[in-house]
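Participant: The sequence isn't on hand, but the structure is:
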């Protein structure tokens, strides 16, 4: 086996997504760019001709987008024709106080998966209240068990900076997992502990589900391969993305164990 390091194109980004049973269910968890990553992926899949649905199991901000938005009590009751648009966002309601859309229960989404003719369903399955980092509470995240892939997002912009309750959502849980105290500078080994820990970034990920760790807004000034590569070799994650989702290309480096040619 070899380590592949490359700037990915859409066909290799998710490690042969065409091999998954349709619809491909991709859940996003963590903090520091989930919604932006979700809408970027939606556009990426749409350009391949896939029919894509965006939704959430929590609350999420809705960025400016040409994507049609449907608000309904139960999406499984909508006519199938509503899902023939290349891209559609579906939510249960609008929370005016938070300026966020409300999502559906995991069971409602599982029912939708079984009934609608879709290629990809993208789900924001975790909330972070705008923070760049978080650890999940006991009731989080809310990941459908039908998920084919879970993308765990962490904000790399905090690396090297002091962290604490002001910068990290669910600070007590984060501190317990990473071993950091308020005021300590964030380092990559602490993020690795967040990724590794059963109550950490990928908590609740279904067995056999592909795990992708996206270090968003990651600086390439230093080489961290000596820490990242063992995570792949140990099977802690299947793929590591590095990049900045608000830039082009959003993912500038993809680390994965690849079979030799």
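Facilitator: Okay, I see it. Predicted, not measured: the structure shown is a model, and the values here were computed from it.
Participant: Could you use CA atoms for every contact and neighbour count after this?
Facilitator: OK.
Participant: Which residue comes closest to residue 32 once chain neighbours are left out?
Facilitator: Of all residues not flanking residue 32 in the chain, residue 132 sits nearest, at 3.8 Å (Cα to Cα, 6 or more residues apart in numbering).
Participant: Please tell me how far the one you found sits from residue 34.
Facilitator: Separation of residue 132 from residue 34 (Cα to Cα, to the nearest Å): 10 Å.
Participant: Just want to know which of these two has more residues nearby.
Facilitator: Using other Cα atoms under 10 Å, the more surrounded residue of residue 132 and residue 34 is residue 34, with 30 against 22.
Participant: The more buried one contacts residue 40, doesn't it?
Facilitator: No - using Cα atoms under 8 Å, residue 34 makes no contact with residue 40, being 9.9 Å away.
Participant: which SSE is the most centrally placed residue in the chain in?
Facilitator: With distances taken as Cα atoms, centre = their mean, residue 28 lies nearest the centre of the chain, 2.5 Å away. For residue 28, the enclosing helix or strand under DSSP states H and E is strand 24-30.
Participant: starting at the chain centroid, how far to the helix or strand that comes right after that strand?
Facilitator: Of the helices and strands lying after strand 24-30 in sequence (DSSP H and E), the nearest is helix 34-46. Taking Cα atoms, centre = their mean, to the nearest Å, one finds helix 34-46 lying 10 Å from the centre of the chain it belongs to.
Participant: Please name every helix or strand in contact with helix 34-46.
Facilitator: In terms of contacts (3 or more Cα pairs under 8 Å, 6 or more residues apart in numbering; DSSP states H and E), helix 34-46 is packed against strand 52-56, strand 120-124.
Participant: nearest to residue 4, of those?
Facilitator: Closest to residue 4 of these, according to Cα to Cα: strand 120-124, at 25.9 Å.
Participant: Helices of the stretch 51-200 of the chain, start to end?
Facilitator: Counting by DSSP state H, counting those that start in this stretch, the stretch 51-200 of the chain has helices at residues 106-115, 171-178, 188-196.
Participant: Please identify the buried residues of the longest one?
Facilitator: Within helix 106-115, the residues scored as buried using 16 or more other Cα atoms under 10 Å are 106, 108-110, 112-113.
Participant: try the shortest one
Facilitator: Residues of helix 171-178 classed as buried by neighbour count (16+ other Cα under 10 Å): 171-175, 177-178.
Participant: before we move on, back to that, now tabulate the helices and strands packed on helix 34-46 in TSV and tack on distance to residue 162 and mean neighbour count.
Facilitator: Compiled in TSV, the helices and strands packed on helix 34-46 are given as follows (distance: least, Cα to Cα, whole Å; neighbours: other Cα atoms under 10 Å):
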stretch	distance to residue 162	mean neighbour count
strand 52-56	31	25
strand 120-124	28	25
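Participant: Please compare the first structure with the one that follows:
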């Protein structure tokens, strides 16, 4: 199924993508789905992203002034896909507005979908947030936490896990490899990968890269997803860690979502 269907999207809201394992790809894929239905969208970040090709947007608004950003977005209602940022760095990265600034821009443009990348992972499939991370606007109705399925079995080091040095202090684990129990601990810890998300934001995990890892990974992550959802419902865990639903998918596939575990679950499509 499409990402839009999996997230049960109807009216325009602000959605933030954090974690690792395909945030930017997922953001622009959802943007394509909404754009195909001729819905107005704004593509942006509260950190920085590699400047996308011109074919990915209809208009780029680059300004460091919040009021000017609000004005330009409102004055371009006829543009379906707007890319917004503060400036473009010498590394060709688009730097975004701070979460509180993004809230101001969104409040004046609620008729448009806001798709926001709120985290950086240096291309890694698993990201452990530092104190100042992630950067999620308070108006984020849905926050999607990405984890790459290819991280299973990988060694815990800087090549595979962004901010890998934070795992041991967080979980008290000294293991060398990523397994499903470690991912469970990182999701369920209040300072883990669900931290920094507004209390009233719906939290959705997306395990990406499922198809390329095969049925074994699907079974492992399906089991982990069941455990995570049941733990959230049946045991007293920190409210910050409760997950609404978990998506299993391959964002670059024609039908990017394979299965949903959680509220109003769908049948497996794999």
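Facilitator: All right, it came through fine. Owing to the predicted nature of the structure, the values given are computational and were not obtained by experimental measurement.
Participant: picking that back up, including distance to residue 202 of the first structure, could the helices of the stretch 51-200 of the first structure go into CSV?
Facilitator: Converted to CSV, the helices of the stretch 51-200 of the first structure look like this (distance: least, Cα to Cα, whole Å):
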stretch, distance to residue 202 of the first structure
helix 106-115, 17
helix 171-178, 13
helix 188-196, 6
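Participant: Give me the spatial nearest neighbour of residue 179 of the first structure, chain neighbours excluded.
Facilitator: Take residue 179 of the first structure and drop its neighbours on the chain: the residue closest to it by Cα to Cα, 6+ apart is residue 190, 7.3 Å away.
Participant: Surely the one you found touches residue 181?
Facilitator: No - look at residue 190 of the first structure against residue 181 with Cα under 8 Å: they stay out of range, at 11.2 Å.
Participant: can you map out the strands along the stretch 151-261 of the first structure?
Facilitator: Residue ranges of the strands in the stretch 151-261 of the first structure, as given by DSSP state E, counting those that start in this stretch, are 168-169, 210-216, 239-243, 251-258.
Participant: Tell me roughly how far the shortest one lies from the second structure on average.
Facilitator: Read that as strand 168-169 of the first structure. Compared with the second structure after the fit, strand 168-169 of the first structure shows a mean deviation of 1.2 Å (mean Cα distance after the TM-score superposition for the first structure).
Participant: quick one: that strand aligns where in the second structure?
Facilitator: Using TM-score structural alignment, strand 168-169 of the first structure lines up with residues 161-162 of the second structure.
Participant: just how off-centre is that stretch within its chain?
Facilitator: 16 Å.
Participant: same check, this time on stretch 146-160 of the first structure
Facilitator: Distance of stretch 146-160 of the first structure from the chain centroid (Cα atoms, centre = their mean) equals 6 Å.
Participant: who's in contact with the longest helix that the second structure contains?
Facilitator: Longest helix in the second structure by number of residues, with DSSP state H as the criterion: helix 215-234. Contacts with helix 215-234 of the second structure, where a contact means Cα atoms under 8 Å, 6 or more residues apart in numbering, come from 149, 152, 180-181, 184, 207, 210-211, 237, 241-246, 248, 261-262.
Participant: Same question for stretch 129-137 of the second structure.
Facilitator: Stretch 129-137 of the second structure is contacted from outside by 16, 18, 46-47, 98-100, 102-103, 118-119, 163, 166, 192-193, 195-198, using Cα under 8 Å, 6+ apart.
Participant: can you rerun that using 7 Å?
Facilitator: With contacts defined as Cα atoms under 7 Å, 6 or more residues apart in numbering, stretch 129-137 of the second structure is touched by 16, 18, 46, 99-100, 102-103, 118-119, 192-193, 196-197.
Participant: Tabulate those residues (TSV), appending distance to residue 60 of the second structure.
Facilitator: Putting the contacts of stretch 129-137 of the second structure into TSV (distance: Cα to Cα, whole Å) gives the following:
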residue	distance to residue 60 of the second structure
16	19
18	22
46	16
99	19
100	21
102	16
103	19
118	19
119	21
192	34
193	31
196	28
197	28
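Participant: returning to what we had before: mind telling me what the residue nearest to the centre of the first structure corresponds to in the second structure?
Facilitator: Superposed on the second structure with TM-score structural alignment, residue 28 of the first structure falls opposite residue 17.
Participant: Contact partners for its match?
Facilitator: By Cα under 7 Å, 6+ apart, the residues touching residue 17 of the second structure are 23, 116-118, 143-145.
Participant: Just tell me which of the strands of the stretch 151-261 of the first structure ends up closest to residue 76 of the first structure.
Facilitator: strand 210-216 (26.1 Å).
Participant: so where is that closest one in the second structure?
Facilitator: The aligned range for strand 210-216 of the first structure is 202-208, by TM-score structural alignment.
Participant: Average offset of the matching stretch relative to the first structure?
Facilitator: Stretch 202-208 of the second structure sits 0.9 Å off on average (mean Cα distance after the TM-score superposition for the first structure).
Participant: now that stretch, how far from the centre of its chain.
Facilitator: Its chain's C-alpha centre and that of stretch 202-208 of the second structure lie 7 Å apart, by Cα atoms, centre = their mean.
Participant: swap in stretch 107-124 of the second structure?
Facilitator: For stretch 107-124 of the second structure, the distance to the chain centre is 9 Å (Cα atoms, centre = their mean).
Participant: what do you get for stretch 38-52 of the second structure?
Facilitator: With Cα atoms, centre = their mean, you get 13 Å for stretch 38-52 of the second structure.
Participant: Repeat that for stretch 86-96 of the second structure.
Facilitator: Counting by Cα atoms, centre = their mean, stretch 86-96 of the second structure comes out at 20 Å from the chain centroid.
Participant: Now that stretch: buried residues?
Facilitator: For stretch 86-96 of the second structure, the neighbour count (16+ other Cα under 10 Å) marks 86-88, 93-96 as buried.
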